[in-house]
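**Q** Okay, sequence plus prediction incoming.
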Amino acid sequence: MSTALTPAELTAAFTDHFGAAPDGIWTAPGRVNLIGEHTDYNEGFVLPFAIDRTANVAIRLRGDSTARLLSSYGDQGVATVDLDTLSHEAMSGWTAYPLGVVWVLRQQGVAVGGFDLYLDSTVPTGAGLSSSAAIECAVATAFNDLLDAGLSAEELVLVGQRAENEVVGAPTGILDQSASLLATDGHAVFLDCRTQEAKLVPLDLAAASLLVLVVDTKVSHAHATGGYAARRASCELGAEVLGVAALRDVDDEDLAEAAGLLDPETFRRVRHIVTEDARVLQTVAVLDDGGPAAIGALLLASHASMRDDFEISCPELDLAVDTAMAHGALGARMTGGGFGGSAIALIPAAAEAAVRAAVTAAFASAGFTAPDIFAVSPADGARRLA
């Protein structure tokens, strides 16, 4: 895991490349989705928390319509675009995320002019930890501040989602941006994706001597292609056949009837969403009543549903979950869009070394690429750093 540049280091890097100091530095975190997978675009419930891995952007406004963008990772060099002729085709690679936000803000009447931007991120890409939303939320927060746009956090969530949907081409819901913008230290964000109503739920892992271990399988995924879009299409078909606005409106007791109306694959997709929504609500109730040590079985049931009904797991994710459970985890599940990415394990802090070693050994024995394993804790959302 790369180490973030300090604000002073980021300022120095920006000044070195662009010839003047930035107007400020903004940060936004990645997220772990504790539970509630693929429920967001079905107008259901999710329970993510922001993590202590962030995207940091240094920005200086310019007096023209030119945008210059540079990242601390890779060797792509400076990307230069004219905002007055900005098109979707001109936005590619990592620059699609900040430029997508700028495009949406301009569409909404925010007068974003030229700027220089330097990005430094410690959120792993392709790991299901929402590296893209972290960039979007940092940039949206920055321009909201710099231009006194007066947009609320909830409005910035929708800016990021539009950038993801309309520019990047990923049909995601509001989960990622909501976690990155609304989170606070020591809490998860319980989000109703129909109403966009959010509530902070206590998730004080340290007080319970617990931690969440992330196992980045190094199996990369891309939301804009393939399986994610196919799962969303299955959900939309299920809602249409069942005559509801979204699968949020289907309850457990409706599943028996749904089984007779849907083809077997679509029924399995629907069953995952319906039962996953119920698990999110149960997890919130358990956290309120019994604390984080009591949610393990719900995490494990979520993984089984994603593996068997939604079919978005993979051998590496299953191995991470099974190995963690065999070595002391209270619960474990894949997290994120699926088809790779990361698994999470809720473990006693004292078991961290044993679980790390066991998962590493299991991957080596299976001939898989060595995973990146690290602990995360609930962190604050997007804000200005300097």
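**A** Now that the structure is in, tell me what you want to look at. Since we're looking at a predicted model, the values are computed, not measured. Numbering: from 1, shown residues only.

**Q** from here on, contacts and neighbour counts on C-alpha atoms
**A** Will do.

**Q** show me where the chain has strands.
**A** Along the chain, counting by DSSP state E, strands occupy 24-35, 45-61, 66-71, 79-82, 115-121, 187-192, 197-202, 210-216, 331-335, 342-348, 372-376, 383-384.

**Q** tell me which residues of stretch 148-157 are tucked away?
**A** Using 16 or more other C-alpha atoms under 10 Å as the test for burial, stretch 148-157 gives 151, 153-154, 156-157.

**Q** Please identify the most buried of the strands of the chain.
**A** strand 331-335 (a mean of 31; mean count of other C-alpha atoms under 10 Å).

**Q** Who are the packing partners of it?
**A** Judged by 3 or more C-alpha pairs under 8 Å, 6 or more residues apart in numbering; DSSP states H and E, strand 331-335 is in contact with strand 24-35, helix 296-308, helix 315-326, strand 342-348.

**Q** any idea how far Phe190 is from Val284?
**A** 7 Å (C-alpha to C-alpha, to the nearest Å).

**Q** overlap in contacts of those two?
**A** Overlap of the contact sets of Val284 and Phe190 (by C-alpha atoms under 8 Å, 6 or more residues apart in numbering) consists of 47, 201.

**Q** tell me, what residue is most central in this protein?
**A** Ser130 (3.0 Å; C-alpha atoms, centre = their mean).

**Q** dump the residue contacts of the residue nearest to that residue when sequence neighbours are not counted.
**A** Using C-alpha to C-alpha, 6 or more residues apart in numbering and skipping residues adjacent in sequence, the residue nearest Ser130 is Gly30, 5.2 Å away. Residues near Gly30 by C-alpha under 8 Å, 6+ apart: 50-55, 123, 129-131, 133-134, 176, 180.

**Q** also this one, for the comparison:
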Amino acid sequence: MTASPSFDRPADLLDSVDGCFQTRFNHTPAGFWSAPGRVNLIGEHTDYNDGYVLPFAIDRRTVVGMRLREDRLVRIASSFAEEAIEISLDELIPENLHGWSAYPLGVAWALGRFGADLKVAVGFEAFIDSDVPIGAGLSSSAAIESAVAVALNDLWRLGLDRRTLARVGQLAENRAVGAPTGSMDQSASLLGQADAAVFLDCRSLDSEIVPLGFQAAGLELLIIDTRVSHSHATGGYAARRASCEAGAAMLGATSLRDVGVGDLDRARELLDDETFRRVRHVVTEDQRVLDTVRTLREKGPIAIGALLDASHVSMRDDFEISVAELDLAVATAREAGAIGARMTGGGFGGAAIALTPQALVPAVTAAVLAAFAAAGYAAPNLFTVHAADGAGAVPA
């Protein structure tokens, strides 16, 4: 079985999944598997440019209960929708997958590209529940994909390692869902460790665990979910990726990973203004990830605030993926005492993060709520998260 995570808030989700599974399928599940959402500390839109990212798994999780069938039928249900989805493994292709079920069923299909023989595999039944907020930029989708991936890896006895399962999740998201994302989200969900971030090289998929030390430094990471809906499958995300690819090609590079800060003067001369600014964000963001890792190791988390701030400015002005609610959340949190803040996730909505002294979390929370009310925005959802272990089987 896949190594078990430290799963410290199981009761509500496990009870929900167990009860709903039995109601839907008239059986008990063979087991339970869970996977966390993730927050990206820094490194936005660098993953699909073969760059660097620094996410960590969070203590909000998706749980799946699953059992194998004796035929080739797949039946899957969730707390997100009333209907259960049924499909034969013989019909399991991306073109047949739609809505929320494209995430878990896309994983089953993608496993067939990484060693699972779907021509002889047996079907399964699964029920999914989650407390990872949807649409907040905390990768609820990767939590679903990773939980299903580790479950099927165990039940189908595939023996795939975590890095391969991350690639499975990415392929599912790219082909079945239609979102042109990189592998960061799945890697964080699968490789995460408590009180640590995953420093991931998105070209090689090599990773290192980097201790965060937030608790020892008296810091909390406050999530400010603006409740502004976003979707990676929409045009804004795809347009940014296309700009990055065009910029790299015009600079004679395979990807923007091969463009350094020292190349930006040449890039300014060769590229139109918009493409240059897209390139500048990615190139400087890669450097900020490297600087953050070094700063965490040498000086500790209190010293990374300016890097978080600079990341937000770059996403706001150069990559143009922020929105007014995110900008207000970041500015207000900083004014109220956060040591650094930035939007996180793909952009166009979702959440901001604010690295905040523990004693100031109530004040920052109150300030943000007041600022949103004064601006006439819907009230955001604010909560703290902590770095958690990655996906795995839930102990019996």
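**A** It's in. From a predicted model like this one, the values you see are computed outputs, not experimental measurements.

**Q** Could you check how far the residue of structure 1 most remote from its centre is from Asp308 of structure 1?
**A** For structure 1, the largest distance from the centre (C-alpha atoms, centre = their mean) belongs to Gly260, which lies 34.7 Å off. To Asp308 of structure 1, Gly260 of structure 1 is 19 Å away according to C-alpha to C-alpha.

**Q** Please apply the same query to Ala294 of structure 1.
**A** 24 Å.

**Q** cool, and Gly24 of structure 1?
**A** Relative to Asp308 of structure 1, and taking C-alpha to C-alpha, Gly24 of structure 1 is found at 47 Å.

**Q** how about Phe45 of structure 1, what's its partner in structure 2?
**A** In structure 2, Phe45 of structure 1 lines up with Tyr52, judged by TM-score structural alignment.

**Q** Test my guess that its match contacts Gly43.
**A** Yes. At 6.4 Å, Tyr52 of structure 2 counts as touching Gly43 under the criterion of C-alpha atoms under 8 Å.

**Q** overlap in contacts of those two?
**A** In terms of C-alpha under 8 Å, 6+ apart, Tyr52 of structure 2 and Gly43 are both contacted by the residues 286, 289.

**Q** Which positions in structure 1 sit opposite the helix ranked longest in structure 2 in the alignment?
**A** The longest helix of structure 2 (DSSP state H) is helix 273-298. Counting by TM-score structural alignment, helix 273-298 of structure 2 pairs with residues 264-289 of structure 1.

**Q** Mind reading off the mean deviation between the matching stretch and structure 2?
**A** Superposing on structure 2 and averaging over aligned pairs (mean C-alpha distance after the TM-score superposition for structure 1), stretch 264-289 of structure 1 comes out at 0.4 Å.

**Q** Distance from that stretch to the middle of the chain?
**A** 19 Å (C-alpha atoms, centre = their mean, to the nearest Å).

**Q** next one: stretch 142-157 of structure 1
**A** How far stretch 142-157 of structure 1 lies from its chain's middle: 20 Å, per C-alpha atoms, centre = their mean.

**Q** now do stretch 164-184 of structure 1
**A** For stretch 164-184 of structure 1, the distance to the chain centre is 7 Å (C-alpha atoms, centre = their mean).

**Q** what range in structure 2 does it sit on?
**A** Stretch 164-184 of structure 1 maps onto residues 173-193 of structure 2, going by TM-score structural alignment.

**Q** if we can go back for a sec, for the contacts of Gly30 of structure 1, which one is nearest Asp116 of structure 1?
**A** Asp116 of structure 1 has its nearest neighbour among the contacts of Gly30 of structure 1 in Ala55, at 16.1 Å by C-alpha to C-alpha.

**Q** isn't the closest one right up against Thr122?
**A** Yes. Because the distance of 6.3 Å satisfies C-alpha under 8 Å, Ala55 of structure 1 is recorded as touching Thr122.

**Q** so where is stretch 26-43 of structure 2 in structure 1?
**A** Here stretch 26-43 of structure 2 aligns to structure 1 at residues 19-36, judged by TM-score structural alignment.

**Q** Next: stretch 317-337 of structure 2.
**A** Against structure 1, stretch 317-337 of structure 2 falls on residues 308-328 (TM-score structural alignment).

**Q** Show me what counts as buried in that stretch.
**A** Quick answer for stretch 308-328 of structure 1 (16+ other C-alpha under 10 Å): 309-314, 316-325, 327-328.

**Q** hmm, back to that, export the strands of structure 1 to TSV and append columns for distance to Ala229 of structure 1.
**A** TSV is the format used below for these (distance: least, C-alpha to C-alpha, whole Å):
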stretch	distance to Ala229 of structure 1
strand 24-35	19
strand 45-61	19
strand 66-71	29
strand 79-82	29
strand 115-121	27
strand 187-192	21
strand 197-202	25
strand 210-216	22
strand 331-335	17
strand 342-348	19
strand 372-376	27
strand 383-384	31
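
**Q** So which of these is nearest Asp289 of structure 1?
**A** Closest among the strands of structure 1, using C-alpha to C-alpha: strand 197-202, at 10.5 Å.

**Q** how far away is Asn56 of structure 1 from Leu158 of structure 1?
**A** For Asn56 of structure 1 relative to Leu158 of structure 1 (C-alpha to C-alpha), the value is 20 Å.

**Q** returning to that earlier point: could you list the residues in contact with the match of stretch 317-337 of structure 2?
**A** Contacts of stretch 308-328 of structure 1 (C-alpha under 8 Å, 6+ apart): 215, 217, 219, 227, 231, 268-269, 271-272, 306-307, 331-334, 337-345, 347-348, 351, 354-355, 358-359, 362-363, 368.

**Q** do stretch 249-268 of structure 1 as well
**A** Contact with stretch 249-268 of structure 1 is made by 234-235, 237-238, 241-242, 244, 271, 274-275, 309-310, as judged by C-alpha under 8 Å, 6+ apart.

**Q** again, 6 Å this time
**A** 234, 309 (C-alpha atoms under 6 Å, 6 or more residues apart in numbering).

**Q** Can you give the distance of it from its chain's centre?
**A** Chain-centre distance of stretch 249-268 of structure 1: 28 Å, with C-alpha atoms, centre = their mean.

**Q** if I line the two up, what does Thr254 of structure 2 land on in structure 1?
**A** Match for Thr254 of structure 2 (TM-score structural alignment): Ala245.

**Q** To what extent is its match buried, counted in neighbours?
**A** Ala245 of structure 1 has 13 neighbours, counted by other C-alpha atoms under 10 Å.
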